[in-house]
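Student: no sequence for this one, just the structure:
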């Protein structure tokens, strides 16, 4: 392969990663993405057929991302997260442990149903307010949101873009995916919860401030909750029929936007902004660049490292390789690169990769865009997350959780 066909996509990927880390304004993000993709295509590294195939694969995933972000935004404006946190906050009136337990489970629920972005961007600020209202440290709850955003995004294909990108390679329906991953998720939650209780034991031993009055729990708006429930049912029903998830989430987004607009909760411009269209363009461009790299030396190197069977040790190798790639390239880029190569090995290998791409991406700030969004969310709300504390938690918990998850997967996954 000519030098330009290697150097240009590599430089384009670097530019995209730097842009993702800096998180500039949407126009800048989209412009960098388009320039990177056009520069890559100009080298001829991808032919027209390969480009069309990549866009056909990524298009439905990006449309799902846009619509589910709108669903999460409207739920936030309608007070769904405030209502849920209000109930959790009442648990922490007398002691921080019940509050933390409620936040932990709520973060896992939000991640599985509305995707990890809703957890780090919409739920985390609510958790900070809940902790302040209860007079307890916000650190355990904030870290629970971050850990659950990555580690709890295993249950449904729609819980994480990495899962959705991998779906065409796993040979499972929506419910089939959930059946395999449910026991894995249960073990992950147990390990993560036990580790958090140990690592934050000092904060969780503190008594709640008795001078803090717990406000009444706000009412739960019925229509958004019902719509989200019906949306999940729609995913399950539509999957065996070949219905792409974005059709279901698109209907849910339209219903909720119309409902919120009539009540003055959202304008058309705010709804459009909630979908982050510039980031959607960025993801499409990232897919083009990574597809070009996959046919070059980087793709060859990754293929050489892959095992040729799906024994327990092989699944562990796949999960570790996915973890390394996620923390070097971000988990979204790593998914686009790694998962198609694993498809010939079958469902178990692809699912093992998802464990590394989801759980393993919590190892460093650069592993997942959710990590960076979480940090920015805390800073915007007056909290200064410690890099040392982040890694104190991540370097201890991530390897243990990943090992436990691969072990369970090896027992339950189809080979």
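Tutor: Looks like it came in fine. Everything quoted here is computed from the prediction, not taken from an experiment. Numbers count the residues shown, from 1 in each chain.

Student: okay, CA-based contacts and neighbour counts for the rest of this
Tutor: Noted.

Student: Look up the closest residue to residue 302, ignoring the ones flanking it.
Tutor: residue 338 (7.5 Å; CA to CA, 6 or more residues apart in numbering).

Student: dropping in the other structure now:
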């Protein structure tokens, strides 16, 4: 187990013990703890199942094929490559969650940009920013969305998307515009490979994919399972059900074709321990201290000041302690669909400043280090300090138009 994983497990255990003590002493009422467990067990199972699906699909080469099609479709145009990678990142975030996106796509975009002689930093920053800000549209896009789904739209993905799509569009477009402005020189550089290189020849992309599908049955099975999973996740059933079925289907396929892939490392134990600990500990802290305090911070209405204040508190809390506990602490502020959307804007699109603001950012940095790319945290935080307020204000204006 890596050092980071040991730290995650240790922190998770400490938080679980602290929460259990609060329940045992009565400071956190048992019925509230039980209600919290009822809300989150399916979310944790969903995280486990989606991680297994993503890891086995990645091993089959599904995301490599998609990435190669992207780069070959882009040809020799750097801007087109960046836009295609942005669209791919956004789709992966919406349908497979932000953590899955950064784990799978960060090393991929670094390899792609290096192969054609481009600076990987703007591509890598695009992945982490869009993974956070682009996780607004569906309940499955972010754990915070799953927690809020019943309050926002009775758990219906279609209703959730119909309510969130205006701010989702803003939260995707604004960071892309900022990256295009800040990195215009890097994105305007020409690839160093010749235009007729097989790597960037758009005419060969789909033929290459077809050959791989013909040679790798795991790839075909993964593509079918992931496609069916996405359709099922949009159907409105409890998300853990189709995710678990998909994970079991891939595990069964690999048990027949490649048992070496089936290890306990597929189960994200450190992430689950940390997430479960955050749920229990922040539930206890919220019940004992925070809920009453935050309940008096803003007026109980949908005024422009209340919506902006809710979003700002969400972003501030996310950058201070992490977006998941920030959501749990501030949830009592969200007394209506409009304020709930504002809170999601803050905790989803706001955590762009501190490294710990979201788990996705930490996972992204770990993958960058593994690929040999160095990103200065000071520059990251400076860019985020500019981007986060602009994104939140733009989303707030969209909220005012909508509500």
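Tutor: Structure received. The shown structure was predicted, so the numbers you read here are calculated from the model rather than taken from an experiment.

Student: which one in the second structure is aligned with residue 410 of the first structure?
Tutor: For residue 410 of the first structure, the aligned residue in the second structure is residue 400 (criterion: TM-score structural alignment).

Student: who are the neighbours of the longest helix along the first structure, in terms of helices and strands?
Tutor: As assigned by DSSP state H, the longest helix anywhere in the first structure is helix 48-78. Counting contacts by 3 or more CA pairs under 8 Å, 6 or more residues apart in numbering; DSSP states H and E, helix 48-78 of the first structure packs against helix 96-114, helix 161-170, helix 222-238, helix 245-262, helix 268-274, helix 277-294.

Student: For residue 396 of the first structure, which of those helices is the nearest?
Tutor: Ranking those by proximity to residue 396 of the first structure (CA to CA) places helix 96-114 first, at 18.0 Å.

Student: circling back to that earlier point, closest one to residue 194 of the first structure among the helices and strands packed on helix 48-78 of the first structure?
Tutor: Of these, nearest to residue 194 of the first structure by CA to CA is helix 96-114, at 10.6 Å.

Student: other SSEs contacting the closest one?
Tutor: With contacts defined as 3+ CA pairs under 8 Å, 6+ apart, helix 96-114 of the first structure has these neighbours: helix 48-78, helix 80-91, helix 139-151, helix 201-204.

Student: could you say which helix or strand contains the residue nearest to residue 302 of the first structure?
Tutor: In this assignment (DSSP states H and E), residue 338 of the first structure forms part of helix 331-342.

Student: could you check the angle helix 161-170 makes with the next helix or strand after that helix?
Tutor: Using DSSP H and E, the helix or strand that directly follows helix 331-342 of the first structure along the chain is helix 347-358. Relative orientation of helix 347-358 of the first structure versus helix 161-170 (axes from the mean of the first three to the mean of the last three CA atoms, to 10 degrees): 170 degrees.

Student: Helix 347-358 of the first structure vs the second structure, average distance?
Tutor: Superposed on the second structure, helix 347-358 of the first structure shows a mean distance of 0.7 Å to its aligned residues (mean CA distance after the TM-score superposition for the first structure).

Student: Over in the second structure, find the residue span that helix aligns onto.
Tutor: With TM-score structural alignment as the criterion, helix 347-358 of the first structure aligns to 337-348.
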